[in-house]
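[1] coords please:
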Amino acid sequence: MSKNALLILNGELNLTKREIDLLLEKKEIDKLIAVDGGANRIKKINILPDLVIGDLDSLTKKNRKYYQSQKIEIIKHPVEKDQTDSELAIDYCLNNNFQKIYLTGALGGRFDQQLANLNLLEYIVELGLEAKIISSHLEIALIKEQQKFINKKGYRLSLIAQTKIVKGLTITGCKYDLDNEDLKRSQTRGISNLIKADKAEVKLENGLLIYTLEKQN
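    The predicted structure follows:
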């Protein structure tokens, strides 16, 4: 059976307590992992993680003592290292047989960290795992071959080439459909499409895409 993890990073936490509780209740999440300062974020909404991991330079002393008192597992890494805390958390998931990784708190905060977190989606795919950045109104993930969007009518869909060129891009079910065209990373053609059908689909022959799917007000 597939095991899924939710990583709480130290950016803006745009999931509510109720939304996280629902993921846990529906068994979509098997383990809740707070990544360093992300442990401060979820403490504010009164959720206990299963694990806190990182160099702990952002975790407050008060919250660290609290988690220790609650017998929460804490894995501490050195401050001087070659990986971000988020990458270390992903490696933990790989080594503990998780197949799908959700990330929240990946956006907002330091801009360099945001860019690094987006590129971690590719790192996760290279490891043979699935990945998705999620918030209340937005999801971000990679498309390697194809992706279907079911019951997302009215959502804004943007496609951004992660590789220098994406070959043979086909889009159906959207305001701006494409048929076997190429998309360059240096251009912005894939931004701000709109899903118009109950089922939309993106296919590509070669390359890698980042998609953003945003719920409209």
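[2] from here on, contacts and neighbour counts on C-alpha atoms
    Will do.
[3] count residues in the vicinity of residue 90, would you?
    By other CA atoms under 10 Å, 23 other residues sit near residue 90.
[4] ditto for residue 162
    20.
[5] would you check how far apart the residue nearest to the spatial centre of the chain and residue 78 are?
    In the chain, the centroid-proximal residue (CA atoms, centre = their mean) is residue 133; its distance is 1.8 Å. Distance, residue 133 to residue 78, by CA to CA, to the nearest Å: 26 Å.
[6] same check, this time on residue 94
    20 Å.
[7] who has more neighbours out of these two?
    Counted by other CA under 10 Å, residue 94 and residue 78 do not tie: residue 94 has more neighbours, with 17 against 11.
[8] now do the SS call for that one.
    helix (DSSP: H, G, I helix; E, B strand; the rest coil).
[9] do residue 148 as well
    Residue 148 - assigned by three-state DSSP - is strand.
[10] cool, residue 154 as well?
    Per three-state DSSP, residue 154 ends up coil.
[11] measure it to residue 197 for me?
    Residue 154 is 8 Å from residue 197, by CA to CA.
[12] circling back: would you say the residue nearest to the centre of the chain is within a strand?
    Yes - with three-state DSSP as the criterion, residue 133 is part of a strand.
[13] and this one, so I can compare the two:
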Amino acid sequence: MLIINILGGGPVEALPDLQRFGGKDCVWVGVDRGVFTLLTLGITPDYAFGDFDSVSREEWALIEDKVANLRKYKPEKDETDMELALNWALTKEATKIQMFGATGGRLDHFLGNVQMLLKAELQHLPTHIEIIDRQNQLYVKGPGRHQLERLPEKKFISFIPVTPEVTGLTLEGFKYSLSNRHISLGSTLCISNELLSSSGTFSITEGILMVVRSSD
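    Predicted coordinates:
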């Protein structure tokens, strides 16, 4: 099972403990200033992407010295550095892609990163993509029945439609259950739910939901 971890240039204070997400089947990818952040945390990225306009000369020299697979781009390009890294990761047929340093700071970058969660679903790829920070975990799911396990540190669970319509939404094992409910883009009906026991399920027949798991 291949897991690709991508660290962007978001605020360091929003990051979880990245050491928890390592492992022998894990590939680390740094994006722009995220490459330098990884190095300062004692993690040498396997790959690096970006125009590196947010690092100093001294930091760039360290990056050049430490990272073997370095892909540098001109600042004038059609994709963000994070999208370049994610597109590359999707070609590797990873089981899971985890994006860190993708929240906080500029809202335009944050919203762009959130939209990229849809890439695998829209392309019908089996890869699961998540955004993870110190307080939140975000991902999307399409039609089907999906199971959720309790995460004590992130007890709040929200379901947000990201397509114009989501039909057949059923929540089982939750404090606030639903059966075959229709919700539209912009609805806050499914904000801040909780599991009643160790696990629960949600299912939809059409559309795409964003799942947000949060701590208070």
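[14] quick TM-score on the pair, please.
    Here the TM-score for the pair of chains, by TM-score structural alignment, normalised by the length of structure 2, is 0.89; 211 aligned residues with a CA RMSD of 1.9 Å.
[15] can you give me the strands in structure 1?
    For structure 1, the strands defined by DSSP state E cover 4-8, 31-35, 51-54, 73-76, 100-104, 130-134, 138-143, 146-150, 156-161, 165-172, 178-184, 193-194, 199-203, 209-214.
[16] redo these as TSV? Include distance to residue 44 of structure 1.
    Shown next, in TSV, are these (distance: least, CA to CA, whole Å):
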stretch	distance to residue 44 of structure 1
strand 4-8	13
strand 31-35	13
strand 51-54	15
strand 73-76	18
strand 100-104	15
strand 130-134	19
strand 138-143	22
strand 146-150	33
strand 156-161	31
strand 165-172	41
strand 178-184	42
strand 193-194	35
strand 199-203	38
strand 209-214	26
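[17] residue 123 of structure 1 is nearest to which of those?
    Nearest to residue 123 of structure 1 among those is strand 130-134; the distance by CA to CA comes to 9.4 Å.
[18] so the closest one corresponds to what in structure 2?
    The counterpart of strand 130-134 of structure 1 in structure 2, using TM-score structural alignment, spans residues 128-132.
[19] just the residues contacting the matching stretch, thanks.
    15-16, 95-100, 102, 114, 117, 120, 137-140 (CA atoms under 8 Å, 6 or more residues apart in numbering).
[20] of these, select the buried ones using a PyMOL command.
    A single PyMOL command is used to select the members of the contacts of stretch 128-132 of structure 2 judged buried by 16 or more other CA atoms under 10 Å:
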select buried, resi 15+16+96+97+98+99+100+102+114+117+120+137+138+139+140
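[21] quick one: neighbours of the residue lying closest to residue 208 of structure 2 once chain neighbours are set aside, just the number.
    Distances taken as CA to CA, 6 or more residues apart in numbering place residue 142 nearest to residue 208 of structure 2, at 4.5 Å, with adjacent residues excluded. With neighbours defined by other CA under 10 Å, the count for residue 142 of structure 2 comes to 20.
[22] residue 142 of structure 2 reaches residue 202, doesn't it?
    No - at 10.7 Å, residue 142 of structure 2 does not count as touching residue 202 under the criterion of CA atoms under 8 Å.
[23] from residue 201 of structure 1, how far out is the residue located most distally from the centre of structure 1?
    Going by CA atoms, centre = their mean, the residue of structure 1 most distant from its centre is residue 69, 29.7 Å out. Here the criterion is CA to CA. By it, residue 69 of structure 1 lies 48 Å from residue 201 of structure 1.
[24] try residue 191 of structure 1
    16 Å.
[25] same check, this time on residue 194 of structure 1
    Counting by CA to CA - residue 194 of structure 1 and residue 201 of structure 1 are separated by 12 Å.
[26] okay, these two: which has more neighbours?
    residue 194 (22 against 17).
[27] contacts only, for the more buried one.
    Contacts of residue 194 of structure 1 (CA under 8 Å, 6+ apart): 153, 154, 155, 156, 157, 174, 175, 176.
[28] make it 6 Å
    155, 156, 157, 174, 175 (CA atoms under 6 Å, 6 or more residues apart in numbering).
[29] how about it: what's its closest non-neighbour residue?
    With CA to CA, 6+ apart, the residue lying closest to residue 194 of structure 1 is residue 156, at 4.7 Å.
[30] list the contacts for that neighbour?
    Applying CA under 6 Å, 6+ apart, the residues near residue 156 of structure 1 are 193, 194, 213, 214.
[31] can you check residue 1 of structure 2 too?
    So residue 1 of structure 2 contacts residue 95 (CA under 6 Å, 6+ apart).
[32] isn't residue 5 of structure 1 up against residue 31?
    Yes - contact criterion CA atoms under 6 Å: residue 5 of structure 1 and residue 31 qualify, at 4.9 Å.
[33] mean shift between the longest helix seen in structure 1 and structure 2?
    Longest helix in structure 1 by number of residues (criterion: DSSP state H): helix 111-126. Between helix 111-126 of structure 1 and the corresponding residues of structure 2, superposition yields a mean separation of 0.8 Å, by mean CA distance after the TM-score superposition for structure 1.
[34] got the buried residues for that helix?
    With the criterion 16+ other CA under 10 Å, helix 111-126 of structure 1 contains buried residues 113, 114, 117, 118, 120, 121, 122, 124, 125.
[35] same question, stretch 127-146 of structure 2
    For stretch 127-146 of structure 2, by 16+ other CA under 10 Å, it's 127-134, 136-143.
[36] identify the farthest-apart pair in the residues you listed.
    Going by CA to CA, the pair spanning the buried residues of stretch 127-146 of structure 2 furthest: 134 and 143, at 28.5 Å.
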